[in-house]
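# Predicted coordinates and the sequence they were generated for:
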Amino acid sequence: MTSELMAFYSAHDDFNAWRAALAAEDVELRQADDIVEAGRVRHALVWKPPHGFFARFPNLGLVVNLGAGVDALVGRSDLPDVPITRLSDPKMARMMAGYVLFAVLRHARNIPAFERAQRQRRWHYIHPRDPETINVGVLGLGELGLTAAMECARQGFRVRGWSNSPKAVDGIETSAGPDALEAVLGSSDIVVCMLPQTAATRGLLDAARLAQMRSGAAFVNVSRGSIVDEMALIEALRTGHIAEATLDVFATEPLPSESPLWTMDKVLITPHLASIALPASAARQIGENVRRSRTGEPLLGRVDPGRGY
């Protein structure tokens, strides 16, 4: 059987690693710009391709988004009417859970205060708190959010999860819907945003919602910058209503050099790397979906464009 031909487009990911991993799944990956026989291409592995990209490949039957978040893809006007899948790799979930746990522990153990004291050459003791006395609110209980919430609970934190639709999770108090959000924000010592970007979540954490957070709480964002009113967040940090923040995502990326966030010692900035797709493990799901696409079986991680995830 001839290898399936897949077009690749991403400005950031390691093409050679993806090509080698997919070769083991009998998928021939080529850079989109190097493909001459466009009619042979039945699949595309992409991250934010340029407008008009898909028109070059008239026989597409599957689009694979190079990540778990599909907001940059499903809102496009040039998207072909074919199935879209997102990567659903356990290693991505584990990587995200590790980052979230790092951020939660950093705030729970007062590490930013110790970092400031070190710069001042000042011995500064703060007595550690029992994790069971610290409330962690996790907004978004999808695959990544749920894994992170469970990891925090495993470490002894009191975790409250909030989602769009009701979910029951052992060891985690859950709630759903707009009316329940205020209670989660107001009762959490650390709020972790893991929501998908949709029409309903864009700008959800505005000045009014941030004001509902417990005074002196910490904020962690690993989802999308557009979910948070960035200027309102900056003001809440300036006033101390939000004491500290760990931010991996921003409204504009890279974060502009003039952003006040850069100079705030209350803020840790990382460049959108809380979780990335790992070719060696994610290729298995892609290869399986290529086979399912050929046989007409249900696809893994299929996206509902109407819902946005």
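All right, it came through fine. Numbers count the residues shown, from 1 in each chain.

# Please count neighbours and contacts with C-alpha atoms only from this point.
Fine.

# quick one: the helices in the stretch 51-200 of the chain?
Per DSSP state H, counting those that start in this stretch, the stretch 51-200 of the chain carries helices over the ranges 71-74, 90-108, 111-119, 143-154, 178-187.

# try it against this one:
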Amino acid sequence: MINVLFAARPERWEAYSTPLKAAFADAGLEVDLRQDHTPDTVDYIVYAPNGPLSDFTPYTRCKAVLSLWAGVEKIIGNESLTMPLCRMVDPGLTAGMVEWVTGHVLRYHLDIDRSIAMQDRWEPVIPPLAMERPVTMLGLGALGQACAKQLFQLGFPVTGWSRSPKSIDGIACLHGDTGLAQALKHAEIVILLLPDTPATENTLNAETLALLPRGARIINPGRGPLIDDEALLSALDSGHVAHATLDVFRVEPLPADHRFWAHPNVTVTPHIAAETRAVTSAQVIAENIRRGEVGEPWLNLVDRKQGY
């Protein structure tokens, strides 16, 4: 019997317990899934950073911590977590992110906000074709690649940038500081899907925002600290950046007095771009436990030096 501790908020148990048990059965695993295993009997921990567990020291038998979250910035510095940590790359979450990003890119591309605002006027403005609208994806992990590929399929010329070299069919892939400048130079729409690490904080700042062509638009469903808020507000106030759609923030919920709420050229969405889906993420968890039991490599193992 494999003992699996579910260490997330109680309301998550209701959503995940049945899909996890079904996924374990489908994988041929005999699992005792509980919220209250004695620490020294636990083989695996299904974990959420906002749950009740913060000290991993007593879990001396634990083979791996399997996070339900894609981001690991809230746990990566926990010195008591010495066992392997796997982040969540969930097909359902990926699909949700692709849909959200594609929707907002098309909203910008087709100037849908302008059409809605002009319901009392007949002033036709014909949008360019997708092939005439350069898009830049900052971040080429699983989510960034999935979104970039979808936008490429729709006809957008997509440039991708990442801190390390990547190669994706149809996508112009750049990396490093010089690559970032090149990726931003012609971008009419910029999407941020980088991890939150010290190296990625304020990727968009006063200097890099100035590299964008005037009237560029920004979409951030990645992490709040990727953008310098004050630099973005200055760029919006000057008109250099035409609009920003922001789903993530340095402080969440976004404080009621933050300027983003009232700015006419900012759209705030409440961290809804992508959510881990119970059924599909349960299958990922089950597959990782199966791998752990037979000695195969972990899926989505976190590189602690890289921070993701």
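In hand now; what should we look at? This structure is a prediction, so every number in the text was calculated from the model and none was measured.

# quick one: contacts for the closest residue to E30 of the second structure other than its chain neighbours?
Of all residues not flanking E30 of the second structure in the chain, M1 sits nearest, at 5.3 Å (CA to CA, 6 or more residues apart in numbering). Neighbour list for M1 of the second structure: E30, V31, D32 [criterion: CA atoms under 8 Å, 6 or more residues apart in numbering].

# do the same with R307 of the first structure
So R307 of the first structure contacts T198 (CA under 8 Å, 6+ apart).

# so which of the contacts of M1 of the second structure comes closest to A148 of the second structure?
V31 (37.9 Å; CA to CA).

# Kindly tell me how buried the residue nearest to that closest one when sequence neighbours are not counted is, as a neighbour count.
Nearest non-adjacent residue to V31 of the second structure, counting by CA to CA, 6+ apart: I2, 4.7 Å away. By the criterion of other CA atoms under 10 Å, I2 of the second structure has 15 neighbours.

# if we can go back for a sec, which among the contacts of M1 of the second structure count as buried?
By neighbour count, with 16 or more other CA atoms under 10 Å, the contacts of M1 of the second structure hold V31 as buried.

# In JSON lines, list the contacts of M1 of the second structure along with distance to I116 of the second structure and secondary structure.
Shown next, in JSON lines, are the contacts of M1 of the second structure (distance: CA to CA, whole Å; DSSP: H, G, I helix; E, B strand; the rest coil):
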{"residue": "E30", "distance to I116 of the second structure": "55", "secondary structure": "coil"}
{"residue": "V31", "distance to I116 of the second structure": "53", "secondary structure": "strand"}
{"residue": "D32", "distance to I116 of the second structure": "54", "secondary structure": "strand"}
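
# Then E244 of the first structure would be within a strand, right?
Yes: counting by DSSP: H, G, I helix; E, B strand; the rest coil, E244 of the first structure is found in a strand.

# close enough to count as contact, it and L233?
No: using CA atoms under 8 Å, E244 of the first structure is not in contact with L233, being 10.4 Å away.

# out of those two, which sits in the more crowded spot?
More crowded of E244 of the first structure and L233, by other CA under 10 Å: E244, with 25 against 20.

# show me the contacts for H186 of the second structure.
Applying CA under 8 Å, 6+ apart, the residues near H186 of the second structure are P134, L212, P213.

# Report the central residue of the first structure.
Nearest to the geometric centre of the first structure sits S223, at 4.0 Å (CA atoms, centre = their mean).
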